[in-house]
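In: Show me the folded form of this:
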Amino acid sequence: MTRDGTPNAAAVGATKQSFAILEQLGEQEGCGVSELAESLSVSKSTVYNHLQTLRSLGYVVQDGDEYRLGLQFLGLGDRARQHHDLYHVAKPETDSLVEAVGERAQVMVEEDGTGIYVYQSLADQAVRTDSHIGTVVDLHATSVGKAYLAHLSDDRLDAVLDRITFHGQTPDTLTDPEALRTELDEVAERGYAFNDEERTVGMRAVGAPILSADDGRVLGAISVSGPTTRMNGTWYHEEVPEMVRQSAQIIGIRATYS
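Out: Okay, the predicted model is just below:
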């Protein structure tokens, strides 16, 4: 199966198992063989063999009876991000946006039907959640995701929506594809999207698409997020959207002509 759950005849079982173990380790501070075997429903010998192979390659570190991800992943992740042009042009403008709003901002690109944060910047008072650089987010449950989707061509939008699993992350998450399409039409018209506690209860966000300045192609999206206690009223509905939209426009120009 691929990331979105579709069958893949070329998938290699052993590789999938190794990555399942790595993803499980990524969610924990440390795991033992028995814990991993139970959570993944595989034998302890299978888990042990995979762990020893990954340890020999430097991607897993053993500490007593527990295993954790090795720091070698930092190098891979940074190289992957460095190869993405949008990261370089978006970073300074995102930092400036954070200074202006005093919250948290993130830049997202789409890959295989999901959103991935390639950059994030936080003000001192910003509320930290589970999101960080490298976080994979559902496009239908985030303002960056909806801003991105709203500016795809019809054919591309259909293809991406077919890959999305519409599960609810909070009681306010849109899980009906047709309802999402209706909202995307509104987002496309006004130029920005809202996330009203749709991914995390108690948090709101405003996102805008990053568009190529020459052909209008959507490159990614940027958003500002903060607690509902501060993201409300005119500030949330008018002032922040305008600042986010302007930052997205600047990034799009720099991405096109740099």
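In: drop to CA atoms for contacts and neighbour counts, all remaining ones
Out: Will do.
In: which residues touch the host helix or strand of Gln62?
Out: Assigned by DSSP states H and E, Gln62 falls within strand 60-63. The contact list for strand 60-63 (Cα atoms under 8 Å, 6 or more residues apart in numbering) reads 51, 54-55, 67-70.
In: Could you rerun that using 6 Å?
Out: Contacts to strand 60-63, defined as Cα atoms under 6 Å, 6 or more residues apart in numbering, come from residues 54-55, 67-70.
In: Check stretch 99-110 too.
Out: 115-123, 126, 220-226.
In: From those, which land in helices?
Out: Judged by DSSP state H, helices contain none of these.
In: which helices and strands does the helix or strand encompassing Thr256 pack with?
Out: Element membership of Thr256, judged by DSSP H and E, is helix 240-257. If contacts are counted by 3 or more Cα pairs under 6 Å, 6 or more residues apart in numbering; DSSP states H and E, helix 240-257 sits against strand 203-211.
In: Now find how far off-centre the strand it packs on is within its chain.
Out: Its chain's C-alpha centre and that of strand 203-211 lie 12 Å apart, by Cα atoms, centre = their mean, to the nearest Å.
In: Quick check: Met203 vs Asp155, distance?
Out: Met203 is 32 Å from Asp155, where distance means Cα to Cα, to the nearest Å.
In: Can you report how many residues lie near Asn232?
Out: 15 (other Cα atoms under 10 Å).
In: and for comparison, fold this next one:
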Amino acid sequence: MSVNERDFVQSIDRAFAVLRAFDARRPNPTLAELAEATELSRPAVRRILLTLRELGYVTDDTGHWSLTPRILTLGEHYSAANALVQAAMPHLVRIAERTAESASLGVLDNGWVIYAARVPVRRIMSINVAVGTRIPAYATSMGRALLAWAPEAVVAEVLDAAPLDRLTARTITDPAALRAELAGVRERGYALTFGELEDGLISLAAPVRDATGAVVGVLASSTSAGRSTPARLRAEVAPILLTHADRLSTELGYRPADS
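Out: The predicted structure follows:
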């Protein structure tokens, strides 16, 4: 539901823009760097930072700003209140136990996949993977499993809005090729990527549906080429992931039409 101009609170929009500007490239930005990243004026950014500091969400040291641990409580509130996360956790634990690899729950957010829950087993990526981490949907198994059953308008927004970055030599960046891949995902019932987000990373994801049949998240298992192969994941991990995705969907109220 869109909000009309009268009801839209611009100050909240700007505050979140400043918070989102803290990322791996700018963990301790200056006021000037935040102003540039958000395209807001320095006085506006300064007022926002001072307010956030008073609330305990940011701190400053010799001209550089950083987030405080209190920011994590926002994610905790989401996890505690979100039925999908609560229901997924036992399945993630079981997947991790059965595969001896990390298991994750991902959701789609404007062309990105956000890790909504995760059970780590061992470090498999050089990037920092934690709840709240965002990764590009087009280059990941989680993203493709989410996009495969998404409305065409959502797919077009992700694949056609801007050129897709080639993250590795294996990354598929052609929108037509990606649409063909999404068709294959729908046919198989799961998505698998190998070395597209990061060299050597193998990941498999299966969709989770709610009571209406809409795909609201994905369960995923990840490993590295040093420990497994795409063929092994298809043969050994896909059945486990699909079983737990189906069970979780059932717990959320999904009933297949032919059941």
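In: And the TM-score, once the two are fitted together?
Out: For these two chains in superposition, a TM-score of 0.81 is obtained (TM-score structural alignment, normalised by the length of structure 1); 245 aligned residues with a Cα RMSD of 2.8 Å.
In: ok so, going back, got a markdown table for the contacts of strand 60-63 of structure 1, with secondary structure and neighbour count too?
Out: Formatted as a markdown table, the contacts of strand 60-63 of structure 1 follow (DSSP: H, G, I helix; E, B strand; the rest coil; neighbours: other Cα atoms under 10 Å):
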| residue | secondary structure | neighbour count |
| --- | --- | --- |
| Leu54 | helix | 18 |
| Arg55 | helix | 17 |
| Tyr67 | strand | 22 |
| Arg68 | strand | 22 |
| Leu69 | strand | 25 |
| Gly70 | coil | 17 |
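In: circling back to that earlier point, pick out whichever of Met203 and Asp155 of structure 1 has more residues nearby.
Out: Between Met203 of structure 1 and Asp155, counting by other Cα under 10 Å, Met203 is the more crowded of the two (19 against 8).
In: Now the more buried one: closest residue in space that isn't a chain neighbour?
Out: Pro227 (4.4 Å; Cα to Cα, 6 or more residues apart in numbering).
In: show me what contacts the alignment partner in structure 1 of Gly200 of structure 2?
Out: The alignment partner of Gly200 of structure 2 in structure 1, by TM-score structural alignment, is Gly202. For Gly202 of structure 1, the contact set (Cα under 6 Å, 6+ apart) comprises 227-228.
In: Likewise for the one 3 residues further on?
Out: In this structure, Ala205 of structure 1 makes contact with 194-195, 224-225, judged by Cα under 6 Å, 6+ apart.
In: before we move on, what about Leu219 of structure 2?
Out: 104-105, 205-206.
In: Tell me how far the match of Gly200 of structure 2 lies from Glu239 of structure 1.
Out: 20 Å.
In: The helix or strand hosting Ala37 of structure 1 vs structure 2, average distance?
Out: Using DSSP H and E, Ala37 of structure 1 sits within helix 33-40. Once fitted to structure 2, helix 33-40 of structure 1 is off its aligned match by 4.7 Å on average (mean Cα distance after the TM-score superposition for structure 1).
In: What helices and strands are in contact with that helix?
Out: Against helix 33-40 of structure 1 (3+ Cα pairs under 6 Å, 6+ apart) you get no helix or strand.
In: all strands of the stretch 101-250 of structure 2, in order?
Out: Along the stretch 101-250 of structure 2, the segments classed as strands by DSSP state E, counting those that start in this stretch run 102-109, 112-119, 134-136, 191-194, 201-209, 215-224.
In: Quick check: buried residues in the last one?
Out: By neighbour count, and taking 16 or more other Cα atoms under 10 Å as the criterion, the buried residues in strand 215-224 of structure 2 are 215-224.
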